[in-house]
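Engineer: Sequence and predicted model, in that order:
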Amino acid sequence: MKPPRSALPLPRYVERKPTGAGWAHFFHVPTWAKRTGCPLRSEPLGLDYAAAVKRAEKILLPAFDAWRTGDASTATTPVIAAVGTLDWMFAEYRADRRYTKLDPKSKRNHEVGFKLVGGYVLKDRTRLGEKRLTVIDTALTDDLYEKLLILRTTDAKGNQVERERRTTVNHAMKSCRRAWNVCARRNPGKLPLVNPFAQMGLRSSDRETPTATYDELIAFRTKAVEMNLSSLATAALIGWEWLQRETDIFATFDVSHYRSKERANMVRVVDEKTKQSGWVPLFDDDGAALYPELMAELDAIKRDRIGGLMLCRDWGNRGPWPTWPKPDTPDFTHMSRKVKEVIRAAGLRDELSFASFRHGGFTETGDAELTDREIMAQGRKATIKTLPKYVKRTTRQIVSGTKMRRASRTKDGHLSE
């Protein structure tokens, strides 16, 4: 029995057909467009009239018109993913508030995973992203995980090199799992009940953040100065000496934190992640500078600055290193790329990153045989996860620990008395 006749207007290339459940809507790419290479595909739009019109007018028709007119401003419009495919699931997740509210780094991590999984080429030469969700099961995802785990490349001598990328693939599977869950909630009944990316038994990588040596710190700083990026040289030393993260150094460290009128012999060190902060002494009881190299650089910066962030870019209008796509969410993409340029120009290990210098500083505290209390005072640690027990840090512990660290460098031949 036909459903009651509907006279509601339809967008171009959209048709309605009667079904047992009501009027179903379909977007049909015209034959002439298919013959001339239109990348869009015909697709069902469902029973909901409002939803069908919205998808046709907001997504499908603009993409079709951009292809038809060859408008240079919209020539990069991506091919619209067919409803029910893996690519469509990723697009649905991107449109959800639970994705849009993420910080830029989290979005980039998700996109790397979507590209890795959706872009995997199958035996029939099609991308996995083009496949319908109904054919993606747990057996397929388990097999995919094993195939993605080992990356095979060719080195400069033509030899095939294999390396494991467990952390990257783990993140990719977690991103797909998240996208599946969000898409299923946005589209009740349109996805299979079982999420094939869930409960995969992922094993964490044994890889730790690469730790820089003191010699590598010196090499990085020297090359950064040669490349007119002295702010990065200073930042690396701050990370090493005061064990701070990039957020604390580039987005929090203010000129007023260093040798203020009220505390001319101290610096205020803030840890945004743990919400810990404190004043670190710059001189010992005899008046000797505890951080002579770093203090000389910061003193020079402060002479020409009244306020604002201590470390800024070394060119142009000397703006901040991070950007803020969202308030209170700094993005360090540009800084990270510049750091990598310096690392490579200095001939250092390519796996090093800015965080490597902070980890190197922590390693130095152990090599210098600092006590738990001294390490805690230096790194502003206050949880059982990082130290055996809670202890109170004091300026005396910071001074003692700093002296022992510098003495350790002297013993290794890095400093001269």
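Structural biologist: Nice, I can see it.
Engineer: hey, let's count contacts and neighbours off CA atoms from now on
Structural biologist: Will do.
Engineer: Tell me, how many residues neighbour residue 204?
Structural biologist: Here the neighbour count serves as a burial measure; for residue 204 (other CA atoms under 10 Å) it reads 9.
Engineer: Settle this for me: it is touching residue 169, isn't it.
Structural biologist: No: the pair residue 204 / residue 169 is not scored as a contact, 10.3 Å apart, by CA atoms under 8 Å.
Engineer: Quick one: residues contacting residue 318.
Structural biologist: Counting by CA atoms under 8 Å, 6 or more residues apart in numbering, residue 318 touches residue 312.
Engineer: Presented hereafter is structure B, for comparison with structure A:
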Amino acid sequence: MAKAEALNQALAHWRTGEGGDAMARGTVEWLFAWYREQARFKKNAAKTRSDYRRLMDMLAVFETKAGSPPLGKRMAAKVDASVADKLYAKLRLRGERQATYAMQVCRLVWTWAVRHHRVTGVKENPFAGMGLKSTSVKGNRATSRAEYDLYRATARKMGFQSMATAAALSFECCQRVWDAFGFADSDGQEHRGIEWAGYEPGKQIALVQSKTGNNVVLPLTIAVGGELVRLYPDLEDELERTPRTASVIVVEERSGEKYKERRMSSVHRAICEKAGLPKDMTFTGFRHGGITEVGSVSADVRPISGHATLDVTRIYNKATADKAREIAVARRAHIAALGGDLSENVSEHVE
């Protein structure tokens, strides 16, 4: 307990400069503070900046040797490869992932410091060439259509029609989570959500892809033999079940307002547990699943997802409503080839 209190006090002193122990120019703690003021650091997403700050705070008060001054008090220019290796070895006792991530952050800071050595006094990067590979967790896996169907059926049975509808907007329309729910993204910017005004039943649904600002218009039907065939029946069924109580489509049943991200995550996890779905099934996985499904029938997902580009070699394909319709038709055919309407068999899996 005493050691923890001492570390907390040291961290507070480092942040505020109080206690007669203000940071000295050229020290590691000074270098961290300097780096945080650089455009190089500020351009990162809010979550990335927060993660970097947390690691820098930890490293600034970290004792590489019992009884010795914390790392933050060392002169940054005198931190050599031997110190970096010892630091990594000691951090590994707390976990491989944290140790590797800390070394990666230090490498970024020292790389930038070397570039500006006249200001920082740092001429070598002791964290370069350590041969460490990223140990970050796996990305969001794509949710399958069978999982998507089971999720929606379970959400409805639990009284969360809003979650079933949001899942449909993400999976069928390939839209990002913050667009479906209208809450803040990773940079802290709040989005308006998908609005009822853009939905014309049996005709089309129009959205604005927030990250790129691109307009996305999805045709909902196509004429076949003089009859209209629905291209997104699951999406329209969920929208038909959803009460229109606000300008945005997805609102929480409990409050009548847009979801907060934490509340959404809590409800999502409860639905997955009730349905017996995998623990690693994230809400972002619905969008990935939809894009994966589109990718199986078309090389260009932009008419659905709203992406600005495919990649540097395929930037000249124009996204059009006709292309979106073609993709939707092929997608329905793909679903049929996999076994018809998969949602027909979902109810038997829900208690």
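Structural biologist: Noted; the coordinates are in hand. Every value quoted in this text rests on a predicted model; they were computed, and no experiment measured them.
Engineer: on that earlier part again, shared neighbours of residue 204 and residue 169 of structure 1, which are they?
Structural biologist: Joint contacts of residue 204 of structure 1 and residue 169 (CA under 8 Å, 6+ apart) do not exist.
Engineer: Mean distance between the helix or strand where residue 40 of structure 2 lies and structure 1 after superposition?
Structural biologist: Taking DSSP states H and E as the criterion, the element that holds residue 40 of structure 2 is helix 39-42. Between helix 39-42 of structure 2 and the corresponding residues of structure 1, superposition yields a mean separation of 7.3 Å, by mean CA distance after the TM-score superposition for structure 1.
Engineer: mind listing what's buried in that helix?
Structural biologist: Residues residue 41 are the ones in helix 39-42 of structure 2 that count as buried (16 or more other CA atoms under 10 Å).
Engineer: residues making contact with it?
Structural biologist: Counting contacts by CA under 8 Å, 6+ apart, the residues outside helix 39-42 of structure 2 that touch it are 35-36, 49.
Engineer: chain center to that helix: distance?
Structural biologist: 20 Å (CA atoms, centre = their mean, to the nearest Å).
Engineer: With stretch 99-117 of structure 2 instead?
Structural biologist: Using CA atoms, centre = their mean, the offset of stretch 99-117 of structure 2 from its chain centre is 24 Å.
Engineer: cool, stretch 268-275 of structure 1 as well?
Structural biologist: In terms of CA atoms, centre = their mean, the gap separating the centre of stretch 268-275 of structure 1 from the centre of its chain is 21 Å.
Engineer: For it, buried residues please.
Structural biologist: 268-271.
Engineer: What is the corresponding segment of structure 2 for that stretch?
Structural biologist: Stretch 268-275 of structure 1 corresponds to residues 206-213 of structure 2 when matched by TM-score structural alignment.
Engineer: now for residue 377 of structure 1: what does it line up with in structure 2?
Structural biologist: The pairwise alignment with structure 2 assigns residue 377 of structure 1 to residue 303, based on TM-score structural alignment.
Engineer: Its match belongs to a strand, doesn't it?
Structural biologist: No: assignment of residue 303 of structure 2 by DSSP: H, G, I helix; E, B strand; the rest coil gives helix, placing it outside any strand.
Engineer: Would you map the strands across the stretch 251-400 of structure 1?
Structural biologist: 266-271, 276-281, 323-326, 329-331 (DSSP state E, counting those that start in this stretch).
Engineer: quick one on the thing from earlier: any idea how far the match of residue 377 of structure 1 is from residue 325 of structure 2?
Structural biologist: Residue 303 of structure 2 is 9 Å from residue 325 of structure 2, where distance means CA to CA, to the nearest Å.
Engineer: Ok, residue 308 of structure 2 next?
Structural biologist: When residue 308 of structure 2 is compared with residue 325 of structure 2 (using CA to CA), they lie 19 Å apart.
Engineer: which of these two has more neighbours?
Structural biologist: Set side by side, residue 308 of structure 2 and residue 325 show more neighbours around residue 325, with 20 against 15, by other CA under 10 Å.
Engineer: Now check structure 1 for the residue matching that one.
Structural biologist: Per TM-score structural alignment, residue 325 of structure 2 is aligned with residue 399.
Engineer: The closest residue to its match other than its chain neighbours: neighbouring residues, count only.
Structural biologist: Counting by CA to CA, 6 or more residues apart in numbering, residue 284 is the residue found nearest to residue 399 of structure 1 once chain neighbours are left out, at 6.3 Å. Other residues near residue 284 of structure 1 number 17, with proximity taken as other CA under 10 Å.
Engineer: Residue 284 of structure 1 against residue 292, yeah?
Structural biologist: No: in this structure, residue 284 of structure 1 is not within contact of residue 292 by CA under 8 Å, at 11.7 Å.
Engineer: Would you pull up how far the longest helix along structure 1 lies from the middle of the chain?
Structural biologist: Ranked by residue count under DSSP state H, the longest helix found in structure 1 is helix 166-186. Between the centre of helix 166-186 of structure 1 and the centre of its chain there are 15 Å (CA atoms, centre = their mean).
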